[in-house]
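Asks: With the sequence up front, the predicted model follows.
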Amino acid sequence: MLVCSILQSASAGTLYVASASNFKPALEQLITLFSQQTGHSVHATYGSSGKLFLQIQHGAPYDLFFSADTHKPLRLVQTSYAEKEFQRTYAIGRLALWSNKSGVELQNGKFLHSKQLTRLALADEKLAPYGVAAEQTLKSLSAHQSTRNRWVVAHSVIQAFHFVSTGNVDAGFVPVSYLISQGIAFDEQVWIVPDLLYSPVRQDMVLLTRSQGNPAAIQFWQFIQSAQAKAAITSYGYGIME
């Protein structure tokens, strides 16, 4: 209730956020809710966490950064690009293996050892934390080396999703949030990867130092931690830190 009263009393402003691609469906809903309640305008840019991190270091005029990991926001804090007290975990991501080709069954990940698999999409682990999770999963299943020459490496999870949706690959690792947002049925062509096969994809947000004087940015940061926002985030398959 306190957050809502703060939001409603604020005059309209503008803010710019940079967000990891996996969070796009949820963030778009959150922006709509926030703007309806406050009148603030929120402009979002989406991409891999690594590319957005570099843009911020080179002076990109963002107010908030929604990363798909904890390391990049922390690094921005350590190098005085962001504020330590404004770093929070906003979601815990979940990974899925998905195929858009009929007749492909992915349950238990056995398809990763099949001769049917000729092309496998995953995000670049140097740019996207979900790419790290995908490679960790392959290692856990003893399929890392055996599939490596069949990888189609994407610049972001959005591109990995596109490779699978168009049928250009046999299967690919994508965020659960994207499958939910696209209304994709969780049948035999979707395998939600067990959490024990990869390190938790803990996703942190942080307020950038240049934006300490932007009330709209601080209010959006507060809003993301509200019960209303958390309910929206979990509806896309994310976990939440209590």
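Replies: Everything's here; your move.
Asks: only C-alpha atoms for contact and neighbour calcs from this point on.
Replies: Will do.
Asks: tell me which element Val42 is part of?
Replies: Val42 is part of strand 41-47, with elements assigned from DSSP states H and E.
Asks: contact partners of that strand?
Replies: Here strand 41-47 makes contact (C-alpha atoms under 8 Å, 6 or more residues apart in numbering) with 12-21, 24, 31, 35, 52, 156.
Asks: buried stuff in stretch 88-108?
Replies: 88-101, 104-107 (16 or more other C-alpha atoms under 10 Å).
Asks: Look up how far Ala91 lies from the nearest residue to Phe53 once chain neighbours are set aside.
Replies: Among residues not flanking Phe53 along the chain, Lys72 sits closest, at 6.7 Å (C-alpha to C-alpha, 6 or more residues apart in numbering). Between Lys72 and Ala91 the computed distance is 15 Å (C-alpha to C-alpha, to the nearest Å).
Asks: quick one on the thing from earlier: next secondary structure element downstream of the strand holding Val42?
Replies: Tracing the chain C-terminally past strand 41-47 and defining elements by DSSP H and E, one meets helix 49-57 next.
Asks: what helices or strands is that next one leaning on?
Replies: For helix 49-57, the elements it packs on are strand 14-20, helix 71-78, judged by 3 or more C-alpha pairs under 8 Å, 6 or more residues apart in numbering; DSSP states H and E.
Asks: what's the most buried one of those?
Replies: The highest mean neighbour count among the helices and strands packed on helix 49-57, using mean count of other C-alpha atoms under 10 Å, belongs to strand 14-20: a mean of 21.
Asks: Put this next to the previous one:
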Amino acid sequence: MHPSRALRYALTLLLLPLGNALAAQVQVAVASNFTAPMREIAGRFERDTGHQARLAFGATGKFYAQIRNGAPFEVLLSADDTTPGRLEQEGAAIPGSRFTYAVGRLVLWSPTAGLVQDGPDLLRKGDFRHLAMANPKTAPYGAAALATLEHLGLVDTLSGRLVQGENIAQTHQFVASGNAQLGFIALSQVAKDGRIATGSGWVVPTDIHPAIRQEAVLLTKGQDNPAAKALLDYLAQPQIRALIQSYGYGLE
């Protein structure tokens, strides 16, 4: 962790005993794939610092549009590394504040045990009615899913079977409910201790789709909020990085 970030975090903990007068709230836009770990992190963050993180979950592309239209978010936990950079260039994020907090993993998943044994072979055989994926225009996991199908040469073959979710949370819901027999979702949605905990799945090799580097960034509305800066520092703590990794993410 950068020395200045470590120092700010240490000062946050030293000031905590002075009471709730120093506690603050931070409005956080969180990519849908990071829902489960972020809920756990928010609880720990409040316990350890006294600050509260108010969370909103959704597609990164939609958060970008909302932020540009004046939404009161102070921190963005993006599902990619391009949106934070774009916001920085456009003056909506603080230069130098962004960093990769997680590297996402894509999985072809079904709640049916044993169904997904050889992912590419299953996709080529087409023994299913519907395949779910997130919207590739607004969700980086959807873009990774589309790149995977392109790599396998199956975009045209499977186009009539695709069911598109607004974000990765809705995509998971399609598959978990049985409306789609299988789908491309985030490993973190079905992982425990870094492994698929239910159903069956094929973890897509990272070399056949663009890396899903998920960046956090301090937005301009949060530049004077101590809770916003404390949250970004908190995400870089070793114990929080270990928690993130336990949900199936890679780390840089």
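Replies: Arrived safely. Worth saying up front: this structure is predicted, and the values here are computed from it rather than measured.
Asks: With respect to Trp151 of structure 1, which of the helices and strands packed on helix 49-57 of structure 1 lies nearest?
Replies: strand 14-20 (21.8 Å; C-alpha to C-alpha).
Asks: so that closest one versus strand 41-47, what angle?
Replies: Strand 14-20 of structure 1 runs at 20 degrees relative to strand 41-47, counting by axes from the mean of the first three to the mean of the last three C-alpha atoms, to 10 degrees.
Asks: which part of structure 2 lines up with the helix or strand following strand 14-20 of structure 1?
Replies: Going down the chain from strand 14-20 of structure 1, the next helix or strand is helix 24-38, by DSSP H and E. Alignment of helix 24-38 of structure 1 against structure 2: residues 35-49, by TM-score structural alignment.
Asks: Average offset of the matching stretch relative to structure 1?
Replies: Superposing on structure 1 and averaging over aligned pairs (mean C-alpha distance after the TM-score superposition for structure 1), stretch 35-49 of structure 2 comes out at 0.8 Å.
Asks: coming back round to it: among the buried residues of stretch 88-108 of structure 1, which ones are in strands?
Replies: Among these, the members found in strands (DSSP state E) are 88-93, 95-98.
Asks: Among these, which one lies nearest to Ala227 of structure 1?
Replies: Nearest member of these to Ala227 of structure 1, counting by C-alpha to C-alpha, is Tyr90, at 11.8 Å.
Asks: Which residue in structure 2 aligns with the closest one?
Replies: Aligned against structure 2 by TM-score structural alignment, Tyr90 of structure 1 finds its counterpart in Tyr101.
Asks: Helices along the stretch 51-200 of structure 2, start to end?
Replies: Assigned by DSSP state H, counting those that start in this stretch, the helices in the stretch 51-200 of structure 2 fall at 60-68, 83-89, 119-125, 140-152, 155-158, 168-176.
Asks: can you list those in a markdown table and add distance to Pro226 of structure 2?
Replies: Listed next are those as a markdown table, based on distance: least, C-alpha to C-alpha, whole Å:
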| stretch | distance to Pro226 of structure 2 |
| --- | --- |
| helix 60-68 | 20 |
| helix 83-89 | 20 |
| helix 119-125 | 46 |
| helix 140-152 | 30 |
| helix 155-158 | 47 |
| helix 168-176 | 30 |
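Asks: can you tell which of these is closest to Lys221 of structure 2?
Replies: Closest approach to Lys221 of structure 2 among the helices of the stretch 51-200 of structure 2 is made by helix 60-68 (9.7 Å; C-alpha to C-alpha).
Asks: so that closest one matches what in structure 1?
Replies: With TM-score structural alignment as the criterion, helix 60-68 of structure 2 aligns to 49-57.
Asks: What of stretch 157-170 of structure 2?
Replies: Alignment of stretch 157-170 of structure 2 against structure 1: residues 146-159, by TM-score structural alignment.
Asks: And the matching stretch, what's buried?
Replies: 147, 151-159.
Asks: mean deviation (superposed) between the match of helix 60-68 of structure 2 and structure 2, please.
Replies: Stretch 49-57 of structure 1 sits 0.6 Å off on average (mean C-alpha distance after the TM-score superposition for structure 1).
Asks: Would you tell me what helix or strand Gln228 of structure 1 is located in?
Replies: When elements are assigned from DSSP H and E, Gln228 of structure 1 belongs to helix 227-234.
Asks: angle of that helix against helix 24-38?
Replies: Using the same axes, to 10 degrees: helix 227-234 of structure 1 against helix 24-38 is 160 degrees.
Asks: Give me the mean deviation of helix 227-234 of structure 1 from structure 2.
Replies: Averaged over the aligned pairs, helix 227-234 of structure 1 sits 0.9 Å from structure 2 after superposition, using mean C-alpha distance after the TM-score superposition for structure 1.
Asks: Next, the contact list for the closest residue to Gly222 of structure 2 other than its chain neighbours, please.
Replies: Closest residue to Gly222 of structure 2 apart from its sequence neighbours, by C-alpha to C-alpha, 6+ apart: Glu74 at 4.1 Å. Taking C-alpha under 8 Å, 6+ apart, we find Glu74 of structure 2 in contact with 26-29, 218-223, 228.
Asks: Trp109 of structure 2 now?
Replies: Trp109 of structure 2 sits in contact with 116, 175, 182-185, 199-202, where contact means C-alpha under 8 Å, 6+ apart.
Asks: What remains of these once you look at structure 1?
Replies: Compared against structure 1 with both residues aligned by TM-score structural alignment, their matches' C-alpha atoms under 8 Å, those retain 175, 182-185, 200-202.
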